[in-house]
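K.L.:
have a look; sequence and predicted model below, questions after that.
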Amino acid sequence: MAAQLSANNFNQKAINGEEPSDYDDHQAMAEEKKGEGFAVEEPNNEECAVERVDRLSKTVTEFQEHLRERVSYYLGYPANHNCEHYLALSTLLQFNINNVGDPFKESDHGLHSKKFEVGVLDWFAQLWGIDKDEYWGYVTNGGTEGNLHGILMGRELLPNGILYTSQESHYSMFKIARMYRMDCETIASLATGKMDCNDLRDKLLINKDRPAIININIGTTFKGATDDLDLVVQTLEDCGFSRDQFYIHCDAAISGFVVPFLKQAPKFTFKKPIGSVSISGHKFLGCPMPCGVLLTRKRYIDILSTSIEYIATVDTTIAGSRNGHSPIFLWYVLNIKGQKGLEEDVEKCLINSRYLRDRLKKAGINSMLNEMSITVVFERPPDSEFIRHWQLQCLGNMAHVVIMPHVTVEMLDHFLYDLLQKRNIWYGKLQLAPLLAKDIGICNCVCSVHA
């Protein structure tokens, strides 16, 4: 029978009671090879150009094999590694493509992919329920840049506004508050990871004399929770905030490709009073370089628009010079997949998420899976090499697996077999389970107190 194990005892057992890991030799070899062959060397006159290229190609090939091996154990980070179809675009790497400036404005820089970019933005605008003539957006270098732009928009529209964001928000939110020197109120979260709207109400009432800039999470970083947009809006209105006194940004980096395809899910749309949304392109879509999409309302963008003479266009973005390959890659995969293909990917990931959650519970392991989520949270393994091997993300006493489209049932079975074998080493025959009720809720804790 499982017994309660305190966090301190749990961590102490990891330090003192753990037998050598199967991965120790692998790690030792990796440490020995660290840096070998990767120093930048000046061309050697005694080495002909062909030999030099062959040597460099050998290093790259070996690194490719390393990546292929690590992908087989890639479970904890929210990135899709089904990327083979992008090889068709490799010939574009011979061009330096720069989408400098506003995607809807021409410039005298001819090597850009803005037509592809606008095509991608139109697709996302349709997905998020805003007409072509009412939205503005651009392809970013990732979710953080989208958050930077969205919160900047809110601050420029409401200069005296306070940023409200839950404790489960991505770390970029708190970095943005520091960068923009904004007052920031951290809102408590429920055990599920959702924003606690009772705490939001209390803090809004304390600051009734100042506008509110609210960050809504559509898939929190660690627990995959989705904040209740309708309840947040209702809370703002109940506290006396009119529509011109608040701005809502949606951080949809993780679940921006999940929630829109769920028929029973609450709708996140510009038909509701949101001001902007940021979605990652390298996560669920699997674009092989970090990128994302920022959408906002067209009527807001003039406040950030600046005409730049030497690039002969208008600058409205955070980055200025922007990766011109990313929009082409996004355009390509959206045409390959289509909405039907994405719906199938979402359904597969949801099924596999429930499969992992159910198998963990059956094995007597603390675990949690939020509704509308593909992130399975469970007790943190007390073995750093196991965590490294499976590339798990950890927070306190918790770890998680993010079920991306590349994650198969076979991968999950391999992971589960490895985990259960290691638990015999970590906890012995009693299979002690740590107390995680505070982290994931009493209903998900399987310790002796709550089982």
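P.N.:
Nice, I can see it.
K.L.:
alpha carbons only for contacts and neighbour counts from here, please
P.N.:
Fine.
K.L.:
okay, buried residues for the helix or strand harbouring residue 64 please.
P.N.:
For residue 64, the host element (DSSP states H and E) is helix 49-71. For helix 49-71, a neighbour-count test (16 or more other CA atoms under 10 Å) marks residue 71 as buried.
K.L.:
and here is the other one:
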Amino acid sequence: MGSLLLEMDFESLPMSPRSLAAMTPRSLARRRLFPNVDNKKQKVAPPGDGPRKNLQLEVMEPGLKNDGPSLDTILVNYLDTLTQRVNYHLGYPVNICYDHYATLAPLLQFHLNNCGDPFLQNTVDFHSKDFEVAVLDWFAKLWEIEKDQYWGYVTNGGTEGNLHGILLGRELLPEGILYASKDSHYSVFKAARMYRMDSETINTSVNGEMNYSDLRAKLLQNKDKPAIINVTIGTTFKGAIDDLDVILETLKECGYSQDRFYIHCDAALCGLMTPFINNMISFKKPIGSVTISGHKFLGCPMPCGVQITRKSYINNLSTNVEYIASVDATISGSRNGLTPIFLWYSLSAKGQVGLQKDVKRCLDNAKYLKNRLQQAGISVMLNELSIIVVLERPRDHEFVRRWQLSCVKDMAHVIVMPGITREMLDNFVSELVQQRKQWYRDGKAEAPCVGEDIGAQNCACSYHKIDYISP
């Protein structure tokens, strides 16, 4: 079969994949991806240092007179804005540090749809299931389950993985009650609503970890019904890790045999970190499923994830679909065929040694940021084995938007991903320190007290710092 050429939509560059990969996003835009950008009269104003503004756009009708900027001009300026804003992306768990997007860009000329079971072929050849299975095998080995004992697929993100894992638990234990800590990802409670499941919200300690005494009390209270437990390996906001071994011991002490509980591990961010720190995620333990987000620690231009479960469980969801000549046990059916290739490429390029180096660097940089903030007299908390640095919420909304921070109550956090350098962290701290001098000048306002949120020993408010902050 000859190559597919879309003459107007995709123009091949006269460059090798290696030289293409070495180009920056801006230079790619200038090299005939947007060939008409310099031929139009009107330009959009170049981006500044502040948060980007929503573009006032409308769909243009070809052939009609247009006095505004061209399509290519709008896209180039949008690209320039994103390129500049990368340096201020601190608050969300997305790894935007990868350079293989250009190498894989030619794949965009094909529609790749991994429909149905990854381990079964369809009658259509435009898929990437061979790459998908390679990725799944890699994660199965990482989480210690044999190739003939697991089933999984590349999802559209961590939420889909949670929906799938909890659905498996519900199908295996139809009368089961879902237990999840209040610091669990919101998709866990979304699943409970979607599946009309009874659920129990478990309290957490001040660091965000599940309160095991509360779990024990609620398990005993509902002892007549099976338990479906969401274990969070790295909570969304504080980065706390629920102790899987303590949860398993609690189930045993409460009289739950292995056929009366199902455990789903939501390891969206930390599932690629903890295996290189300690071996807490393992199918050698009686767990049912694990999910991660591929666009987080590893990095991918599109949201994606990996879901792994036991092969013996999947028949409860599998449905034969004659139309696609396959069976389907996924949530979404049609799935992005590009994401497995990006994941496969990243894993192959980095390997376990490269990922281990990323983990160590991120942990070290998180401790560095915590120490810088603490030395500046700013409330800050960092959980063990976490790259999420929780600090007092900045007073100014524009500062929050500039650094793209996520905020809850009086807290904000910085997630120290692989692409975040110490220079970026230094710039953030320096700017925050200077801004705080303006916000709290003349004693007209005070920094918020976050003792109840992150612990009194971590709070630097005027009340707590006397007792807990050393000079």
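P.N.:
All right, it came through fine. Treat the numbers as computed from the prediction; the structure is a model and nothing was measured.
K.L.:
where in the first structure does stretch 374-393 of the second structure fall?
P.N.:
Stretch 374-393 of the second structure lines up with residues 361-380 of the first structure when matched by TM-score structural alignment.
K.L.:
next, the counterpart of residue 338 of the first structure in the second structure: secondary structure please.
P.N.:
Aligned against the second structure by TM-score structural alignment, residue 338 of the first structure finds its counterpart in residue 351. Using DSSP: H, G, I helix; E, B strand; the rest coil as the criterion, the local structure at residue 351 of the second structure reads helix.
K.L.:
contacts only, for residue 351 of the second structure.
P.N.:
Applying CA atoms under 8 Å, 6 or more residues apart in numbering to residue 351 of the second structure gives no contacts.
K.L.:
pretty sure residue 279 of the first structure sits against residue 256.
P.N.:
Yes: using CA atoms under 8 Å as the test, residue 279 of the first structure is close enough to residue 256 to be in contact (5.7 Å).
K.L.:
between those two, who's got more neighbours?
P.N.:
Using other CA atoms under 10 Å as the criterion, residue 279 of the first structure and residue 256 rank with residue 279 on top: 29 against 24.
K.L.:
the alignment partner in the second structure of that one: what's it in contact with?
P.N.:
Matched by TM-score structural alignment, residue 279 of the first structure corresponds to residue 292 in the second structure. Neighbour list for residue 292 of the second structure: 157-158, 161, 266-272, 305-307 [criterion: CA under 8 Å, 6+ apart].
K.L.:
turn these into TSV, columns for distance to residue 232 of the second structure and secondary structure.
P.N.:
TSV is the format used below for the contacts of residue 292 of the second structure (distance: CA to CA, whole Å; DSSP: H, G, I helix; E, B strand; the rest coil):
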residue	distance to residue 232 of the second structure	secondary structure
157	16	coil
158	12	helix
161	13	helix
266	5	strand
267	6	coil
268	9	coil
269	10	coil
270	9	helix
271	10	helix
272	14	helix
305	16	strand
306	15	strand
307	15	strand
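K.L.:
and the residues you listed, which is closest to residue 89 of the second structure?
P.N.:
Proximity of the contacts of residue 292 of the second structure to residue 89 of the second structure (CA to CA) peaks at residue 269, which lies at 16.3 Å.
K.L.:
please pull up the equivalent of the closest one in the first structure.
P.N.:
Aligning on TM-score structural alignment places residue 269 of the second structure opposite residue 254 in the first structure.
K.L.:
do residue 463 of the second structure as well
P.N.:
In the first structure, the residue matched to residue 463 of the second structure (TM-score structural alignment) is residue 449.
K.L.:
from residue 16 of the first structure, how far off is the nearest residue to its match once chain neighbours are set aside?
P.N.:
Of all residues not flanking residue 449 of the first structure in the chain, residue 4 sits nearest, at 6.6 Å (CA to CA, 6 or more residues apart in numbering). In this view, residue 4 of the first structure and residue 16 of the first structure are 18 Å apart by CA to CA, to the nearest Å.
K.L.:
which one of the two has more residues nearby?
P.N.:
A direct count of neighbours by other CA under 10 Å for residue 4 of the first structure and residue 16 places residue 4 higher, at 17 against 9.
K.L.:
show me what contacts the more buried one?
P.N.:
432-435, 447-449 are the contacts of residue 4 of the first structure under CA under 8 Å, 6+ apart.
K.L.:
what's the counterpart of it in the second structure?
P.N.:
In the second structure, nothing lines up with residue 4 of the first structure, judged by TM-score structural alignment.
K.L.:
distance check, residue 4 of the first structure against residue 420 of the first structure.
P.N.:
Using CA to CA, residue 4 of the first structure is found at 18 Å from residue 420 of the first structure.
K.L.:
can you check residue 237 of the first structure too?
P.N.:
According to CA to CA, residue 237 of the first structure stands 50 Å off from residue 420 of the first structure.
K.L.:
ok, how many other residues are close to the match of residue 463 of the second structure?
P.N.:
Look at residue 449 of the first structure: counted by other CA under 10 Å, it has 12 neighbours.
K.L.:
and if you look at residue 293 of the first structure?
P.N.:
Other residues near residue 293 of the first structure come to 26 when the count uses other CA under 10 Å.
K.L.:
which non-adjacent residue is nearest it?
P.N.:
Excluding the flanking residues, the one nearest residue 293 of the first structure by CA to CA, 6+ apart is residue 139, at 4.6 Å.
K.L.:
give me the aligned partner of that neighbour over in the second structure.
P.N.:
Using TM-score structural alignment, residue 139 of the first structure lines up with residue 154 in the second structure.
K.L.:
so its match belongs to a helix, correct?
P.N.:
No: read with three-state DSSP, residue 154 of the second structure is strand and lies in no helix.
K.L.:
got the contact list for it?
P.N.:
Residues in contact with residue 154 of the second structure (CA under 8 Å, 6+ apart) are 132, 136, 304-307, 335, 339-340.
K.L.:
how much space between the match of residue 463 of the second structure and residue 436 of the first structure?
P.N.:
10 Å.
K.L.:
and residue 84 of the first structure, by the same measure?
P.N.:
Using CA to CA, we find residue 84 of the first structure at a distance of 39 Å from residue 436 of the first structure.
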